[in-house]
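> Structural data only, the sequence is not supplied:
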């Protein structure tokens, strides 16, 4: 065992979670594993056309963490699966059997330390992943992803953990994005890893995978700073890497500090490389004023060959629990992201980005499109949004909300042609999690289908799955009740039953 582990304090003996906001109220760890058949539909009817599974994953600590003020991002990956068929919904939930979870269950206490900081661990881990950020499906593989490690392969039916997945030995990077992209035209799986040669390294590795699972392009890049690249975007001919100004410093980590620290003194970078046949020297790091880029909606090329790139942007540090070097962090209630559009020439030698256009000047995040038009021009964006007109009952909700997660009270449907947004608000005692879009049929017009997402009901302290028809967006077509509370998740996706059948 390396010497730096010996100087750490012993694992906590507490069997109770801290009363800090990220572990209390609605954010108290759920820790449920099991299944429930025929969930109660308390309003409307589940569309009979729906046949598939909504997979989602949440950070959900299975034991009180070693560090009392641990970031809520550091919980163990707990996967929920909502299987919908013939107008009925069945639910199954199971933890990913990561090395961390298995060894901590054997020890009966937390062994892993702070978020992405191995120097605070009680023991040495081969792989520190919590597999808690996204759950995606490709080529017969259900992959539980966290961006600091390879993904874990999961059985799509039983949710049993198969094991770490290095794509049959082809994975070139030590890390793997939590937001891989699937090109709906070519079937390619497009991926990358940052800190790709280990903690604190500036290396970024881009790679694409053919529909049959064989790796194609692999390009190694060096970033201008060691910073977070949580999401990225893909066009027909270009790859875009927006960098969040949360930077890593190994010396700080060795001293017991955080992996990430907000840096207000560096630009907001977008790295751009050709999608096919690129070399390391082809990368361009475009710059904009310091800002926090949110999840990407989509990117495409217009008739002039310029890149059009849509995503939420805010000048403030969304991850306020990782402040700057002086301890400065914004008041969480003051953070708001506008939905913005960058349009720029990727061939330009001028690396200063033009000022973005504000598409929607309302606080929003978790943007999604109809994935059938990914990499090409899109006309519809779906998002989680904070609508002050809803009249959310903050005084009653505040004591039981818990903390860390961003509060959004509505789903939004933004029409890029009319520039108008429709909103679905589930109620004054409710907040929404990330929505997903499901097309009405394979050949339905773009944006015609259903929006689905988990809803936090603070009146009952339980969770609901809401389904909204995009043709009648003001009310739900079905509300499905869960007799349990599922804390804030990060990401999820719909997998059509036909796709799993074809891969079986």
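Received the coordinates, thanks. Given the structure is predicted, the values throughout are model-derived calculations rather than measurements.
> contacts and neighbour counts: CA atoms only from here.
OK.
> for the stretch 151-300 of the chain, what spans make up the helices?
250-254 (DSSP state H, counting those that start in this stretch).
> Where does residue 5 sit: helix, strand or coil?
helix (DSSP: H, G, I helix; E, B strand; the rest coil).
> ok, it - contacts?
Residues in contact with residue 5 (Cα atoms under 8 Å, 6 or more residues apart in numbering) are 119-124.
> redo that, cut-off 10 Å
Neighbouring residues of residue 5 by Cα atoms under 10 Å, 6 or more residues apart in numbering: 118-124.
> Just put these in a markdown table and tack on secondary structure and neighbour count.
Below are the contacts of residue 5 laid out as a markdown table (DSSP: H, G, I helix; E, B strand; the rest coil; neighbours: other Cα atoms under 10 Å):
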| residue | secondary structure | neighbour count |
| --- | --- | --- |
| 118 | helix | 21 |
| 119 | helix | 24 |
| 120 | helix | 27 |
| 121 | coil | 26 |
| 122 | coil | 20 |
| 123 | coil | 19 |
| 124 | coil | 16 |
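> Closest one to residue 281 out of those, please.
residue 118 (32.2 Å; Cα to Cα).
> residues contacting the closest one?
Contacts of residue 118 (Cα under 10 Å, 6+ apart): 4-5, 112, 124-125, 128, 199, 253-254, 256, 259.
> and which of the contacts of residue 5 is nearest to residue 485?
residue 121 (29.8 Å).
> So which of the contacts of residue 118 wins on neighbours?
residue 112 (27 neighbours; other Cα atoms under 10 Å).
> Can you report how many residues lie near residue 377?
14.
> and it, what does it touch?
235, 298-302, 308 are the contacts of residue 377 under Cα under 10 Å, 6+ apart.
> That one and residue 26: what is the separation?
Distance of residue 377 to residue 26, given as Cα to Cα, to the nearest Å: 38 Å.
> Please apply the same query to residue 47.
Counting by Cα to Cα - residue 47 and residue 26 are separated by 29 Å.
> Give me the more crowded residue out of those two.
residue 26 (25 against 19).
> part of a helix, is that one?
Yes: with three-state DSSP as the criterion, residue 26 is located in a helix.
> Pull the contacting residues for it.
397, 399-403, 456-458, 461-463, 485-488.
> Narrow the residues you listed to those that are buried.
Listed as buried from the contacts of residue 26 are 397, 400-403, 456-458, 461-463, 485-488; burial here means 16 or more other Cα atoms under 10 Å.
> Included below, for side-by-side comparison, is a second structure:
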């Protein structure tokens, strides 16, 4: 299996020869596979029914100019389970920009190139490569800079088309928008790179936009995630923003301002003017595990970034700053915001580095105990070397380490069919070995430290990627 995007022998070198995020574990897998009735090492339980799906960057063509890992075309990898058997598929997300690029160019570059505002509200190439949510029987692929949602068939991975919620979507949707498991509503947020606002909205179980409002801000912001409870949305105003030079020159130049982080709590059906801001220590947050209400308090559990301790490595040339920023270092942290007194309490749950938290989505927005986080290898490049089952109450948890040199993906929790209890189910992830071979690992959540109960070798290499989710078998639209 090819594991490099290096130029052919004799070809002129280009700047991406120094870019580690197009080689090895991060090199694209351009072939689309369908494999049914896969071999299983161990035994798949019959009460595991549904699809584990994961999105990620996968450049359709070898990049020639400066290329950020986040720029790659979206590709979804999926393993579907039913009756003790498994099927694998991978498909490109046919976003508008992916289709245009394949036809000769979409007119937009990546985040390391000068941006263009000639495409209306789309500044960079919208790859729909970041997140996946399951709503109304289908998947939606979402983009981290806020873009056009793309509907995908959760069973076949065929692209259904752009989602506009009956033509009523005011603008875009950001990655890490949420689905309420009780109401079936899709709750989203949006933001502008260059204008001082964020917005939020709600889409019904039946795909109708039912609410939308805007929050005015002191300046443009770069949030990455949000919190959702039964009655509230939690928006993030964090001190990592564009530099003045970046704003003037339309370049992705960011820095940390000397100011607190703010969490804005607003009623899900309220107006932006009703938001209540809670100030806390300066920090950046990529990913939220879960949020809920506890008496007067709104509680949020997330991964708080801390300094990574890696100096920029000149061996990567112009990619040294990108490599340094991508070296994730985060610790699980709890914030409690008192809606009566305005006070904020912060508690670090564990000192082990972990990120990309996944929960039992049946408990999203409600009090939960367990989060399944990836462990971050202490290296310059982003590699997930294992999984934690983290106890959000006690701040401890079980650990499953992958084989030496292997890399995993954000896991998903699959509730056991007919099961009961928050952790009565399975934790599923893709794992790619140092030799490029890939497999699916299935762990019993209540016997997490015992390791996989089943391993499924795959016919295709699964490159490192971004976010995944679980689509229950009885809810997938066929």
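Right, received. Where do you want to start? The structure presented is a predicted model; accordingly, all values stated were derived computationally and were not measured.
> before we move on, the earlier item: can I get the contacts of residue 5 of structure 1 in a markdown table including distance to residue 273 of structure 1?
Conversion of those to a markdown table gives the following (distance: Cα to Cα, whole Å):
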| residue | distance to residue 273 of structure 1 |
| --- | --- |
| 118 | 32 |
| 119 | 34 |
| 120 | 36 |
| 121 | 37 |
| 122 | 40 |
| 123 | 39 |
| 124 | 36 |
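> Let me know the closest of those to residue 240 of structure 1.
Closest to residue 240 of structure 1, out of all of these and judged by Cα to Cα, is residue 118, at 29.4 Å.
> how about stretch 105-113 of structure 1: buried residues?
109-113.
> ok, the aligned residue in structure 1 for residue 223 of structure 2 - how many residues close by?
Aligning on TM-score structural alignment places residue 223 of structure 2 opposite residue 229 in structure 1. A count of neighbours around residue 229 of structure 1, defined by other Cα under 10 Å, yields 23.
> Surely residue 229 of structure 1 and residue 147 touch.
Yes: with contact defined as Cα atoms under 10 Å, residue 229 of structure 1 and residue 147 form a contacting pair (9.0 Å).
> Between those two, which contacts overlap?
With Cα under 10 Å, 6+ apart, residue 229 of structure 1 and residue 147 have common neighbours 177-178, 192-195.
> Residue 101 of structure 2 versus residue 252 of structure 2, what's the distance?
Residue 252 of structure 2 is 22 Å from residue 101 of structure 2, by Cα to Cα.
> Ok, residue 378 of structure 2 next?
Taking Cα to Cα, one finds residue 378 of structure 2 at 36 Å from residue 101 of structure 2.
> show me where the stretch 251-400 of structure 2 has helices.
320-326.
> Show me where it has its strands.
Ranges of strands within the stretch 251-400 of structure 2 are 254-256, 261-267, 276-280, 285-294, 297-305, 330-338, 344-348, 354-358, 370-376, 384-391, 397-401, based on DSSP state E, counting those that start in this stretch.
> residues touching whatever residue of structure 2 lines up with residue 138 of structure 1, list them.
Taking TM-score structural alignment, residue 138 of structure 1 has residue 135 as its aligned residue in structure 2. Going by Cα under 10 Å, 6+ apart, residue 135 of structure 2 touches 151, 178-181, 184-186, 203-207, 471, 475-476.
> Buried ones in stretch 224-239 of structure 1, by neighbour count?
Buried-residue list, stretch 224-239 of structure 1, by 16+ other Cα under 10 Å: 225-236, 238-239.
> so what's residue 95 of structure 1 closest to, chain neighbours aside?
Counting by Cα to Cα, 6 or more residues apart in numbering, residue 78 is the residue found nearest to residue 95 of structure 1 once chain neighbours are left out, at 4.2 Å.
> tell me the contacts of the one you found?
30-33, 56-62, 93-97, 130-133, 144, 159, 486, 489.
> do the same with residue 87 of structure 2
Residue 87 of structure 2 touches 34-39, 51, 78-81, 155, 456, 458, counting by Cα under 10 Å, 6+ apart.
> Map it onto structure 1.
Aligned partner of residue 87 of structure 2 by TM-score structural alignment: residue 90.
> try residue 202 of structure 2
By TM-score structural alignment, residue 202 of structure 2 lines up with residue 208.
> Over to residue 264 of structure 2?
By TM-score structural alignment, residue 264 of structure 2 lines up with residue 271.
> That match and residue 287 touch, don't they?
Yes: Residue 271 of structure 1 lies in contact with residue 287 (Cα under 10 Å); the separation is 8.8 Å.
> what is in contact with these two at once?
residue 242.
> Correct me if wrong: residue 279 of structure 2 contacts residue 336.
No: contact criterion Cα under 10 Å: residue 279 of structure 2 and residue 336 do not qualify, at 11.4 Å.
> the more surrounded of the two?
It is residue 336, of residue 279 of structure 2 and residue 336, that has more neighbours when counted by other Cα under 10 Å, with 21 against 17.
> For the more buried one, list the residues it contacts.
Residue 336 of structure 2 neighbours (Cα under 10 Å, 6+ apart): 278, 291-294, 296-301, 343-347.
> Not counting sequence-adjacent ones, nearest residue to the match of residue 87 of structure 2?
residue 37 (4.6 Å).
> and the gap between the residue mapped onto residue 306 of structure 2 from structure 1 and residue 290 of structure 1?
In structure 1, the residue paired with residue 306 of structure 2 according to TM-score structural alignment is residue 315. Using Cα to Cα, residue 315 of structure 1 is found at 7 Å from residue 290 of structure 1.
> Equivalent analysis for residue 260 of structure 1, please.
16 Å.
> more neighbours, those two?
residue 260 (24 against 18).
> What does residue 374 of structure 2 correspond to in structure 1?
With TM-score structural alignment as the criterion, residue 374 of structure 2 matches residue 384.
> ok, its match touching residue 412?
Yes: distance between residue 384 of structure 1 and residue 412: 6.0 Å, which falls inside the contact criterion (Cα under 10 Å).
> Give me the common contacts of the two.
364-365, 367, 423-424, 435.
> wait, what's in contact with whatever residue of structure 1 lines up with residue 432 of structure 2?
Applying TM-score structural alignment, one finds that residue 432 of structure 2 aligns to residue 456 in structure 1. By Cα under 10 Å, 6+ apart, the residues touching residue 456 of structure 1 are 26, 401, 409, 426, 429-433, 462-465, 485-488.
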